[in-house]
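J.: give me coordinates for this.
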Amino acid sequence: MIDRLFGIFLLFLGLYFIWGGSQLVVPFSYDPLGPKFFPMLAGGMLSILAIIAIINAKKVTFPASTTMIKTVIIVILLVAYQLTFDVLGFLLSTGILVFFISRIFAANQLQALSSAIGVSSTVYIIFNILLDVPLPVGSIFSSLLGAS
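T.: Okay, the predicted model is just below:
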C-alpha cells in the first residue's frame, strides 16, 4: 500500500514537472530545445517510472527500530554538518561527520578517527588542490590564518 501511495505521489510530482516546464516562456530562442525540454523530460520519465512503481507494488516491511533510529541520527548529523560547514570549515566539519557516521556503522574509535582523517583530507585534496574548487576554511580559523 505504501509503495502505491508513494508511486501516486511521484506521478503527481512528474505531472507537475511537465506542467511547470510547459509554462516556461522565453522571449527569444537561444537553444533549439529551449528551457522547457529538461523539466518536461524529467517529469515524463518520473511519471513513467511512477506508473511502473504503482503497477509493481509489493508488500513493504519496515526496518527494525534500531535502523530507523540510526537513520534519524544520520539525518540530524547531516543537518548539523550543513549548519557548521562555514563555521568549522570543510576539514573539521567533514571529519566530525565521518567520525560519527563511522561510529554508527560499528567502527571502533581508531577506525572512525582514521576514516575521518582519510576521507576529509582526500576529498579536500581532490577538490581544493586538484580541481581548484575553494572549500571553506572556517570562520573560527580564518582569523588565525589571516584569511578574510
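J.: could you use CA atoms for every contact and neighbour count after this?
T.: Will do.
J.: outside of the top helix by length along the chain, which residues touch it?
T.: Longest helix of the chain, by residue count under DSSP state H: helix 65-88. Helix 65-88 is touched from outside by S93, T94, L97, I101, I104, P136, V137, G138, S139, I140, F141, with contacts defined as Cα atoms under 8 Å, 6 or more residues apart in numbering.
J.: for comparison, sequence B:
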Amino acid sequence: MGDRILGAICLVMAVAMAWAAHGYAAEISYEPVGPRAFPTLLATILGLVGAWLLLKRQAHAVASGTPVLAATSPLDWKAVAMCAAAVMVYGALFRTLGFWLATTLMAVPVGMAFGGTLKKSLIGGLVMGLGFYVLFDKLLDVILPTGVMSFLLGGR
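T.: Next up, the predicted model:
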C-alpha cells in the first residue's frame, strides 16, 4: 500500500512540476535549451517512477496469483523522514557548501535510508556529486554554485 501511495504522490508532484515549468521562459535567449527543459525532464522522470510504483506491485501480484493487498509492504516512515530531512538540509546549504559537496552530503543519509552502508553511501554520494557537477557545470554549461570549494573548482 505504501508503494502505491508514494507512486500517487510522485505522479501528482510530476504533474505540478510540469505545469509550473510550462510557464518558464527566458527574457533573453542565452541558452539553447532554455529554463523549462530541466524541470520538465525531472517531472517526466518523476512521473515514470510514480507510475512504475503504482503498477509494479499489482503486476507482480497478478502474475504470481497473490491477492494485491497481500503483496504490499508497509512504508518505512523513518526512511521517508530521513530522506525529507536530508533534502531540506540540502536546500538550506546548497549555496554555502556548493553543489557537489551539498549533493555528496545529502546522498549519504538518503543512501543509508535505502539500506546502504556508510562507506557505500559516501562513495556513491561523492561520485554522484562530482559527476553531476561535471555534467551540468562543465558539459552542459549550467552554472552551479561551488560554495566553500570555489578555490578548487574555479568558483562562481
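J.: give me the TM-score for this pair.
T.: The TM-score (TM-score structural alignment, normalised by the length of structure 1) is 0.51; 91 aligned residues with a Cα RMSD of 3.1 Å.
J.: can I have the buried ones of the contacts of helix 65-88 of structure 1 as a ChimeraX selection?
T.: Selection of buried members from the contacts of helix 65-88 of structure 1 for ChimeraX, criterion 16 or more other Cα atoms under 10 Å:
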select :93,94,97,101,136,137,138,139
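J.: in JSON lines: the contacts of helix 65-88 of structure 1, plus secondary structure and distance to G14 of structure 1.
T.: Converted to JSON lines, the contacts of helix 65-88 of structure 1 look like this (DSSP: H, G, I helix; E, B strand; the rest coil; distance: Cα to Cα, whole Å):
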{"residue": "S93", "secondary structure": "helix", "distance to G14 of structure 1": "35"}
{"residue": "T94", "secondary structure": "helix", "distance to G14 of structure 1": "34"}
{"residue": "L97", "secondary structure": "helix", "distance to G14 of structure 1": "33"}
{"residue": "I101", "secondary structure": "helix", "distance to G14 of structure 1": "33"}
{"residue": "I104", "secondary structure": "helix", "distance to G14 of structure 1": "35"}
{"residue": "P136", "secondary structure": "coil", "distance to G14 of structure 1": "36"}
{"residue": "V137", "secondary structure": "coil", "distance to G14 of structure 1": "39"}
{"residue": "G138", "secondary structure": "coil", "distance to G14 of structure 1": "39"}
{"residue": "S139", "secondary structure": "helix", "distance to G14 of structure 1": "41"}
{"residue": "I140", "secondary structure": "helix", "distance to G14 of structure 1": "43"}
{"residue": "F141", "secondary structure": "helix", "distance to G14 of structure 1": "45"}
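J.: in structure 1, which residues correspond to the longest helix that structure 2 contains?
T.: Using DSSP H to assign secondary structure, the helix with the most residues in structure 2 is helix 37-64. Applying TM-score structural alignment, one finds that helix 37-64 of structure 2 aligns to no residue range of structure 1.
J.: buried residues in that helix?
T.: Of the residues in helix 37-64 of structure 2, those buried under the neighbour-count criterion (16+ other Cα under 10 Å) are 39-40, 43-44, 46-54, 57-58, 61.
J.: now stretch 123-142 of structure 1
T.: For stretch 123-142 of structure 1, burial by neighbour count (16+ other Cα under 10 Å) applies to Y124, P136, V137, G138, S139.
J.: what of stretch 116-123 of structure 1?
T.: Judged by neighbour count (16+ other Cα under 10 Å), stretch 116-123 of structure 1 contains these buried residues: A116, I117, V119, S120, S121.
J.: turn those residues into JSON lines, columns for secondary structure and distance to L41 of structure 1.
T.: Output for the buried residues of stretch 116-123 of structure 1, formatted as JSON lines (three-state DSSP; distance: Cα to Cα, whole Å):
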{"residue": "A116", "secondary structure": "helix", "distance to L41 of structure 1": "39"}
{"residue": "I117", "secondary structure": "helix", "distance to L41 of structure 1": "41"}
{"residue": "V119", "secondary structure": "helix", "distance to L41 of structure 1": "36"}
{"residue": "S120", "secondary structure": "helix", "distance to L41 of structure 1": "36"}
{"residue": "S121", "secondary structure": "helix", "distance to L41 of structure 1": "38"}
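J.: done for today, thanks.
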